[in-house]
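S.K.: for reference, the sequence and a predicted model appear below.
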Amino acid sequence: MRVFRGVAALVAIFGLVLQYGVLVATSPDLFLWMTFKFVSFFTILTNTLIALAFALPLFRPGTLFERPAVRMAVAAYAVVMVVIYAVILAPLEPPHEGANLVANTVLHRVTPALYLFDWLVSRGKGKLRWSDAWKLLIAPLIYGLYTLLHGPLSGFYPYPFFNVPKDGLGQVMLNLAGIVLFFYAVGLVLVAIGHAIAWRMAQIRPPS
């Protein structure tokens, strides 16, 4: 698995660097403003977490990213990112081409798939608790509140469901609540899957 995780980390980093390069080449914004917008997308933050989750344990065993609850949280973020992009965002975007198509595919499909596969086959899922589904909500809540705070100051809302000037604060808060509940539901499903896999592995493990 070390080789797989090393390659997967490189794939995740490649996707992030390529997407940033596309933004640099196509954006008329100033460098700092462009960079701010880049790191304001949940997709970028999630792929960064995936890259860290793959890479850091290879160099420093025992890191935070090896804890079952943290690994499950990153898997939940990946699932939500993929679903929201496929259902809500992709239909609103024009067709991607060239390097942008490659970067988009890596960030929204390849990297999440690699991480979810790694999570499914890794050990430790039997240690997950149902309360871990609540704990994974901290990051999405912070991200949502951060977006709503900087939006009025920056005028930039990375996603249409956070666009306060267009939809109003009340609707956006409802959107945020719905998204948070979706995160929680995904977390519960992943905990259940983790327990089921751990139970199955215990059944087929030969007696010592």
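M.R.: In hand now; what should we look at?
S.K.: going by C-alpha atoms from here, please, whenever you check contacts or count neighbours.
M.R.: Will do.
S.K.: in stretch 18-32, what's buried?
M.R.: By neighbour count on 16 or more other C-alpha atoms under 10 Å, the buried set for stretch 18-32 is Leu18, Gln19, Tyr20, Leu23, Val24.
S.K.: which residues does Leu49 contact?
M.R.: Taking C-alpha atoms under 8 Å, 6 or more residues apart in numbering as the contact definition, Leu49 lies against Val74.
S.K.: so it, which state does it fall into?
M.R.: Recorded secondary structure, Leu49: helix (DSSP: H, G, I helix; E, B strand; the rest coil).
S.K.: all strands of this structure, in order?
M.R.: Under the criterion DSSP state E, the chain carries no strands.
S.K.: what residue lies at the spatial centre of it?
M.R.: For the chain, the residue nearest the mean C-alpha position is Thr46 (3.0 Å; C-alpha atoms, centre = their mean).
S.K.: relative to Val79, how far out is Ala196?
M.R.: Distance, Ala196 to Val79, by C-alpha to C-alpha, to the nearest Å: 18 Å.
S.K.: please apply the same query to Val22.
M.R.: Applying C-alpha to C-alpha to Val22 and Val79 gives a distance of 25 Å.
S.K.: please apply the same query to Ala9.
M.R.: As judged by C-alpha to C-alpha, Ala9 and Val79 stand 18 Å apart.
S.K.: next, the one to line up against it:
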Amino acid sequence: MFAKKSSCIVLLALALGSSCKKSTLTGVQNDNGCISRIQRDYADTNKPELTASIKLLTDNHIATNDLVVTRAILNDTITTNGPLHVLQHVIAQQYRNGLPILFAQVGYHFNNGIYYTTSGYIYSNVTLSTTPRTTLPQLRYLFVHAALKDAYSVNQKIADSCLAAEFGYYDVSPDSHGQLIKAWRITPANHDYPFAIIQDDNAKLLFYNNGILTLNKSRN
């Protein structure tokens, strides 16, 4: 009887111990201020230009299901000691699994409507999940914590702003490409700067940028 009770106590202790294990995000505090998850609209606001760009891509057998055209130049004329060339340039945001690959734009270039080259890296199939782990209050805490260390953001009262959180994929090795992770892009609502990139699986702040370029002048 005592042996049975002892085994029950041991099992109960193990169960309690396992239920109290800390997750990798336990150390991240919550900030219950204003933050919303958004789906950023990357599409070109010039609708005739957008329609013409998509037609140009499809006419050249370029799949558009994972692309959103953000900008296009459809009448770039060049004359080089010969006939007139009309070049077209279509810039598109890449998506995979319905999520944007953050900051991953690709350019398709055409000569008189005929495709001739691509600029930028095109990502192949992405097997990462589409389910986020870090919560919105945790994201707000991380962003505000970074902003409070930035004099510009403090002066602009960024910490008191409503924030926008965009979930997607992010390449942590852009020079070699292909090392994608799940990540968040955090900004004040309706603004591009300052922004932070936060890794989703461990709530790590990867990058913070307030949009101001500081030049380091050499001393004489």
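M.R.: Thanks, I have it. As the structure is a prediction and not an experimental result, all values here were calculated from the model.
S.K.: got a TM-score for the two of them?
M.R.: The TM-score (TM-score structural alignment, normalised by the length of structure 1) is 0.24; 83 aligned residues with a C-alpha RMSD of 5.6 Å.
S.K.: related to what we said a few turns ago, more neighbours, Ala9 and Val79 of structure 1?
M.R.: Counted by other C-alpha atoms under 10 Å, Ala9 of structure 1 and Val79 do not tie: Ala9 has more neighbours, with 25 against 20.
S.K.: now, among the buried residues of stretch 18-32 of structure 1, which is nearest to Pro112 of structure 1?
M.R.: Lowest distance from Pro112 of structure 1 to the buried residues of stretch 18-32 of structure 1 (C-alpha to C-alpha) belongs to Gln19, with 15.5 Å.
S.K.: who's in contact with that closest one?
M.R.: By C-alpha under 8 Å, 6+ apart, the neighbours of Gln19 of structure 1 are Ala99, Asn100, Ala103, Asn104.
S.K.: from those residues, which would you call buried?
M.R.: The neighbour count (16+ other C-alpha under 10 Å) marks Asn100, Ala103, Asn104 as buried among the contacts of Gln19 of structure 1.
S.K.: rewinding a little: among the buried residues of stretch 18-32 of structure 1, which ones are in helices?
M.R.: Taking DSSP state H, the ones among those that sit in helices are Leu18, Gln19, Tyr20, Leu23, Val24.
S.K.: do a quick rundown of the helices in structure 1.
M.R.: Applying DSSP H to structure 1 gives helices spanning 2-26, 31-39, 42-59, 68-84, 98-105, 111-121, 132-135, 138-154, 164-167, 169-204.
S.K.: any idea which of the ones you listed is most buried?
M.R.: Highest mean neighbour count of the helices of structure 1: helix 68-84, a mean of 22 (counted as mean count of other C-alpha atoms under 10 Å).
S.K.: show me what that one is packed up against.
M.R.: On a contact count with 3 or more C-alpha pairs under 8 Å, 6 or more residues apart in numbering; DSSP states H and E, helix 68-84 of structure 1 meets helix 42-59, helix 111-121, helix 132-135, helix 169-204.
S.K.: run the angle between the first one and helix 111-121 for me.
M.R.: If you take axes from the mean of the first three to the mean of the last three C-alpha atoms, to 10 degrees, helix 42-59 of structure 1 sits at 50 degrees to helix 111-121.
S.K.: quick one: distance of helix 42-59 of structure 1 to the chain centre.
M.R.: 9 Å (C-alpha atoms, centre = their mean, to the nearest Å).
S.K.: orientation of that helix relative to helix 98-105 in degrees?
M.R.: Helix 42-59 of structure 1 runs at 70 degrees relative to helix 98-105, counting by the same axes, to 10 degrees.
S.K.: quick check: angle from helix 42-59 of structure 1 to helix 2-26?
M.R.: Helix 42-59 of structure 1 and helix 2-26 are oriented at 140 degrees to each other (the same axes, to 10 degrees).
S.K.: likewise for the last one?
M.R.: An angle of 160 degrees separates the directions of helix 169-204 of structure 1 and helix 2-26 when computed by the same axes, to 10 degrees.
S.K.: which strands or helices does helix 169-204 of structure 1 pack on?
M.R.: If you count contacts as 3+ C-alpha pairs under 8 Å, 6+ apart, helix 169-204 of structure 1 packs onto helix 68-84, helix 132-135, helix 138-154.
S.K.: so can I have TSV of those showing distance to Ile50 of structure 1?
M.R.: Converted to TSV, these look like this (distance: least, C-alpha to C-alpha, whole Å):
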stretch	distance to Ile50 of structure 1
helix 68-84	7
helix 132-135	18
helix 138-154	14
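S.K.: now tabulate the buried residues of stretch 18-32 of structure 1 in TSV and tack on distance to Leu58 of structure 1.
M.R.: As requested, the buried residues of stretch 18-32 of structure 1 are exported to TSV (distance: C-alpha to C-alpha, whole Å):
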residue	distance to Leu58 of structure 1
Leu18	23
Gln19	25
Tyr20	25
Leu23	30
Val24	31
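S.K.: from those residues, which is closest to Pro57 of structure 1?
M.R.: For the buried residues of stretch 18-32 of structure 1, the residue nearest Pro57 of structure 1 by C-alpha to C-alpha is Leu18; the value is 23.9 Å.
S.K.: the closest one contacts Thr105, doesn't it?
M.R.: No. Leu18 of structure 1 is beyond contact range of Thr105, at 11.1 Å (criterion: C-alpha atoms under 8 Å).
S.K.: any idea which element Tyr141 of structure 2 lies in?
M.R.: Element membership for Tyr141 of structure 2, per DSSP states H and E: helix 136-147.
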